[in-house]
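In: Any chance you could fold what I've pasted below:
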Amino acid sequence: MAVKRSKSKAGRRILAAGAGLATVGALVAAMPAGASQDAADAAAGGTNGKGWGRMVDVQLLSFNDLHGNLEPPAGSSARLTRIKEDGTTETINNVGGAEYLATHLEQARAGHRYSITAAAGDMIGASPLLSGIFHDEPTIEALNEMKLDVSSVGNHEFDEGARELSRIQNGGCHPVEGCFEEGKTFEGANFPYLAANVTDEKSGKPLLDPTFIWEKDGVRIGFIGVTLEGTANIVAADGIKGLKFGDEVETINKYAKVLERKGVKSIVALLHEGGMPASGAYNYDCDTPGAGAGISGPIVDIAKNVTPQVDALVTGHTHQAYACTIPDPSGKPRTVTSAASFGRLYTDTTLTYDRRTKDIVRTAVASANHVVTRDVEEHGAIHDLIERWNVLAAPIANRPVGHIGETIENPTDAGVYEKPLGNLIADAQLAGLSPADKGGAQLALMNPGGVRAPLTKRDGGVVTYRDAYTVQPFTNMMTSVDLTGAQLVTALRQQVSGANLASPKILQVSKNFTYTLDLTKAGADRIVADSVRLNGEPLDPSKTYRVAMNEFLTGGGDGFPALASGSNKLVGASDLDVFIDYLTANSSAAQPLKAPATDRIKIVR
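Out: Predicted structure coming up:
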């Protein structure tokens, strides 16, 4: 099932090193050589006869989890928190947008002879309408314009399956919908997607190139790209049949040796897995000692076990912002970064390369996150690209589907478990699947990761198809299944145990379903079993209930195997159609919808 990238694509800037399937191309990083760089090179230890000094500063610009956010995000998705000099925090609004990210990257590169731009996955998938309805072709075009050099795959690159990911990489018109623009064929990504730990179960070969080597003037930096080992648990199973997602540490360590054998000693891992810093502020110093300081989550153990051959880790997945150091297995500090999500930040890391040893001087690595403000000039090519695709999307995107009286938020702050928009969506799913001929559902459960953006009030509160799609972009089919009361309690306990022990995934529930989450306890015990109520009545462990869920949850996704044990499955409309039908039926200009109360999950702290 191995997918090979096209080698004939014009403009490829690639020198990819695979294990038994190396794809070789050429890279020309056309950056002007400034006099200031020449002087710095000379001061760092002389030259090699060509005007190049021994010590070279290589700029690594990186970002992650763009999720097709071409247009500037809105509401909470367009905010960041910053720590001020006096220690207090402030909110920064109106950040992000591809045309501004591109300008910031362009400005950051100015004056740097050696500059690489890399990403840590989820560039596409769960995208707003402008990109999503065109199967993310617009986002790939924008990333090409941004001169992205390389990216790892993330779990969302697999939302439409391995075959579609192959098309995204290599180009070609969509197999069902064809070409979206007359006379134009989608050319695919000009950068390589790396998938070192995604292999064919039968052959063991990587789905895509496992590594990439950037080279300029004899300076060589190797990249290894992996997604999280648990990808199979958080994407639809049908699209990844026959694929295996391997251990992140084992894979990175394996390919670090492969790169070393090729003479590449400077190595960066692009890893779509991350952590949770103690503060949500983008400029928080997670190396500060003290109680409650630092960073937690899967990235900590991964970073501590990845071979010291790797000089830096660019991470993602958790949508958090951090630029930390975590000790490698030898105890030496190593930079680990993440640039939040949606193009709100980019990371600028300086890697000091020693021409004599061909390695990074680890003590000289410096890294910081920078805000993508909107006070810079829009990048012309991407601005035009957005306008072009908006014209194509307009007939669908601008159709009114409902009215809201206020912005209905989907807060992503750590510790916010019940969300107004999650409640609204669960109510919509219950309403859509409660009729006997639609499934007879008695309650609805919604996975929090399936809610992608707030429902923002604008234009007098009119909600368009574009707005609804931005909130619910997966178009998962809805289902109704039979589950016993005992199975439902087990599923609730799986929110805070098993695969979700370290990072709880709290299901959003319909208005007739309540329970207590006791955070003073540990693991599954956090769910107080006798507090679970349906329509005010205690849940009967032996009784069967009809439950509405999307197919992702019905398949046990997000670490909920108990939900996969349901029976008498009935498939209904898509989650997006159910949401739109609810908005249309329950709102008007005279009576717009308001945010539901968050009183369904009682939190004990």
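In: from here on, contacts and neighbour counts on C-alpha atoms
Out: Noted.
In: For the stretch 251-400 of the chain, which segments count as strands?
Out: For the stretch 251-400 of the chain, strands defined by DSSP state E, counting those that start in this stretch occupy the ranges 267-272, 276-277, 295-296, 312-315, 321-327, 333-339, 345-354, 359-360, 366-371, 400-403.
In: just checking, Ile360 touches Tyr353?
Out: Yes: judged on CA atoms under 8 Å, Ile360 makes contact with Tyr353 at a distance of 4.5 Å.
In: out of those two, which sits in the more crowded spot?
Out: Ile360 (27 against 24; other CA atoms under 10 Å).
In: For the more buried one, which residues are in contact?
Out: Residues near Ile360 by CA atoms under 8 Å, 6 or more residues apart in numbering: 265-266, 311, 351-354.
In: just to revisit the earlier point, so what's in contact with Ile360 and Tyr353 at the same time?
Out: Counting by CA under 8 Å, 6+ apart, the shared contacts of Ile360 and Tyr353 are Ser266.
In: Tell me the secondary structure of Asp577, please.
Out: Per DSSP: H, G, I helix; E, B strand; the rest coil, the local secondary structure of Asp577 is helix.
In: distance of it from Thr231?
Out: Asp577 sits 27 Å away from Thr231, going by CA to CA, to the nearest Å.
In: how many other residues sit next to the nearest residue to Pro277 once chain neighbours are set aside?
Out: Among residues not flanking Pro277 along the chain, Ile295 sits closest, at 4.1 Å (CA to CA, 6 or more residues apart in numbering). Residue crowding around Ile295 was assessed by other CA under 10 Å; the count is 21.
In: Please identify the buried residues of the helix ranked longest in the chain?
Out: The single longest helix within the chain, with elements called by DSSP state H, is helix 380-397. Buried residues in helix 380-397, counting neighbours by 16 or more other CA atoms under 10 Å, are found at 382-383, 385-386, 389, 393, 397.
In: Also this sequence, please, to line up against the first:
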Amino acid sequence: MPATSPAHPRRRRRTNRLLATAAGVLTAGALAAAALPGSANAGEQHANQGRHGHPGRYQDIQLLSFNDLHGNLEPPTGSSGRVTELQPDGTTKTIDAGGAEYLATHLREARKGHRYSITAAGGDMVGASPLISGLFHDEPTIEALNKLDLDVTSVGNHEFDEGAKELSRLQKGGCHPTDGCYSDKKFKGADFPYLAANVLDEKTKKPILKPYWVWKKQGVKVGFIGVTLEGTPNIVSAEGVKGLSFKDEVETINKYAKELRRKGVKSIVALIHEGGFPASTSYNYDCDSPGAGDGISGPITDIAKNVTSEVDALVTGHTHAAYVCTVPDPAGKPRMVTSAASFGRLYTDTTLTYDRATGDIVRTAVKSANHVVTRDVAKAADMTELIDKWNTLAAPIGNRPVGHISADIGNTGTESPLGDLIADAQLTYAKTLDAEADLALMNPGGIRAPLTYAAKSGEGDGVVTFAEAFTVQPFANTVNLQDLTGAQLIQVLKEQVSGANEAAPKILQVSDGFTYTLDLTKSGADRVVTDSIRLNGRPIDESATYRVAMNSFLAGGGDGFPTLAKGTNPLVGDDDLKALEQYLTANSSPTDPIDPPKADRITVVN
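Out: This next block holds a predicted model:
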């Protein structure tokens, strides 16, 4: 049975430090004290405090949150390192954002003046990480999160990239079972609890980690329940989720909300690694504005509408979107649902007003806002020291040039230039294994960052280093070959926009010579125009057999492509990153760099 936990000793130390610091920043939390019973001034922080310093009835609690960090300790590059801000006149501008050195500074500044402050996260703290973290099995990110004073996080799907045993090691500490220790100091693990309420061991039928955790301070108690998306097995390798079962998010949260209330915890926050899609890509878009409806669409809306009203706020993630919205709970009352984009570019500041008389949150007083992790503030020295330490260890591998590009090669759009390049690289590599290889397919979710032309420290414009290539493809998948019939290949294309992928299509990136039309004016599988599909100019023959290259994740049916798991005559090749590296090296030079592919293989009808 999970036990409730007191505030960390380091949190008490931090509180003492903050008590000595004057409040200097106006945050969303300062605006949240709505007209509560007994409060003479709705804008006064710590409204209704008792005499002689004794707590009053109402206490504002600051909840800082973020999600989907993915080991981005250094500032992310390209579009991954920018956010869009809506201006008062309706125009937008982009802002460079992110980086652990800046995130630490912003969070520490935001906490000033807040005696009751909690920092929580919505999963995917690790996994699909840049080389500085991924090369060391994400130990650097856990160390950084400890320094950020993270209190609690849910697991995300990427926490299972290396399996449950590795996740347990990140929580508890210890050296990696095969790579060993990276220094003379043993890895200590996370100071904060990972919550996995809906991830069960198939044998014991119990959660593999704590299902919930309770923050306490001077009689105030806030419970946190953490879940990841039920569909995690569809987007993680089979080996990563072996022996585990993933349960329904709503049923799990409702179960543990009841358990928390039985234990006297009435203020509850759900940390859910599942998300939605706002109507605007601007982080400060008002999704509760007239005409915005729920403000967000996607899986989180149904979850939010069905999670018990006993939960006071939902911190979400997974979709890498930014939103601060209210969605009605089962009783029809508005409830805050937030997400802070990804890669440490934003953090959310939420004010929860706690009623000491009832032990519950005054939901009508909850206020929240996303804030940009700008790079115009001082870097946190302790985070710089941590990054420098791990960069020194990674440098001999990461700084090695592997290719040259003439301009940015992006990874956005229905068909992206980088997706085409990777598919070409995999087909080229596959032909060294089997000259009969016909085409390659690449899942867009496996492309984690763009290739950027501008030089990072000292490397030279247009140079692609191993570290940059690693950041693009960090999963350590293999390039696999298998036979598919023409009919199966057509079915795979239809699975991009139907079944598990109908609501949020996953458009496979394709190698040169493979073309077809995608008609987005239609619905479901009909969006694939079957008679448009061509390989080297010839229509696909449904009865013929084609030799198809793909990564091992797709070959197992991942990302909602069950037909790919039915391929025959399999052949397992080398690491997909190696295939990309070899392609870049063989096809580029300082005087003849690779140009961005035209991304003209999929014709889209809107």
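In: Quick one: the contacts of Ile360 of the first structure as CSV, columns for distance to Ala368 of the first structure too.
Out: Output for these, formatted as CSV (distance: CA to CA, whole Å):
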residue, distance to Ala368 of the first structure
Lys265, 24
Ser266, 20
Asp311, 16
Leu351, 12
Thr352, 15
Tyr353, 18
Asp354, 22
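In: circling back to that earlier point, ok, now how distant is the residue nearest to Pro277 of the first structure from Ser480 of the first structure?
Out: For Ile295 of the first structure relative to Ser480 of the first structure (CA to CA), the value is 40 Å.
In: Asp577 of the first structure: how many residues sit nearby?
Out: Number of residues near Asp577 of the first structure (other CA under 10 Å) recorded here: 22.
In: separation between it and Asn512 of the first structure?
Out: To Asn512 of the first structure, Asp577 of the first structure is 22 Å away according to CA to CA.
In: between the contacts of Ile360 of the first structure, which is nearest Pro435 of the first structure?
Out: Of all the contacts of Ile360 of the first structure, Pro435 of the first structure sits closest to Asp311, with 57.6 Å by CA to CA.
In: okay, now the closest one: neighbour count?
Out: Using other CA under 10 Å, Asp311 of the first structure is surrounded by 23 other residues.
In: just to revisit the earlier point, so how much does the longest helix of the first structure differ from the second structure once superposed?
Out: By mean CA distance after the TM-score superposition for the first structure, the fitted helix 380-397 of the first structure averages 0.5 Å away from its aligned residues in the second structure.
In: Where in the second structure does that helix fall?
Out: Aligning helix 380-397 of the first structure against the second structure (TM-score structural alignment) gives residues 381-398.
In: follow-up on the earlier one: list the contacts of the longest helix of the first structure.
Out: Contacts for helix 380-397 of the first structure (CA under 8 Å, 6+ apart): 70-71, 98-99, 102, 129-130, 138, 142, 145, 464-466.
In: Most widely separated two among those?
Out: Maximum pairwise distance in the contacts of helix 380-397 of the first structure, criterion CA to CA, is 29.1 Å, between Glu145 and Thr464.
In: Who has more neighbours out of these two?
Out: A count of neighbours by other CA under 10 Å puts Thr464 above the other of Glu145 of the first structure and Thr464, at 20 against 16.
In: Touching, that one and Val401? I think so.
Out: Yes: with contact defined as CA under 8 Å, Thr464 of the first structure counts as touching Val401 (5.3 Å).
In: what helix or strand is the residue nearest the centre of the second structure on?
Out: With distances taken as CA atoms, centre = their mean, Asp68 lies nearest the centre of the second structure, 2.6 Å away. Assigned by DSSP states H and E, Asp68 of the second structure falls within no helix or strand.
In: My read is that it contacts Gly317, right?
Out: Yes: Asp68 of the second structure lies in contact with Gly317 (CA under 8 Å); the separation is 6.5 Å.
In: can you list residues touching both of the two?
Out: By the contact definition CA under 8 Å, 6+ apart, Asp68 of the second structure and Gly317 are jointly contacted by 122-123, 341.
In: now the helices for the second structure?
Out: Using DSSP H, helices in the second structure cover 9-19, 100-111, 131-134, 139-147, 164-172, 249-262, 299-306, 381-398, 417-433, 466-472, 486-495, 552-555, 576-586.
In: closest to Pro570 of the second structure out of these?
Out: Per CA to CA, nearest to Pro570 of the second structure of the helices of the second structure: helix 552-555, 9.1 Å.
In: I appreciate the help and will end here.
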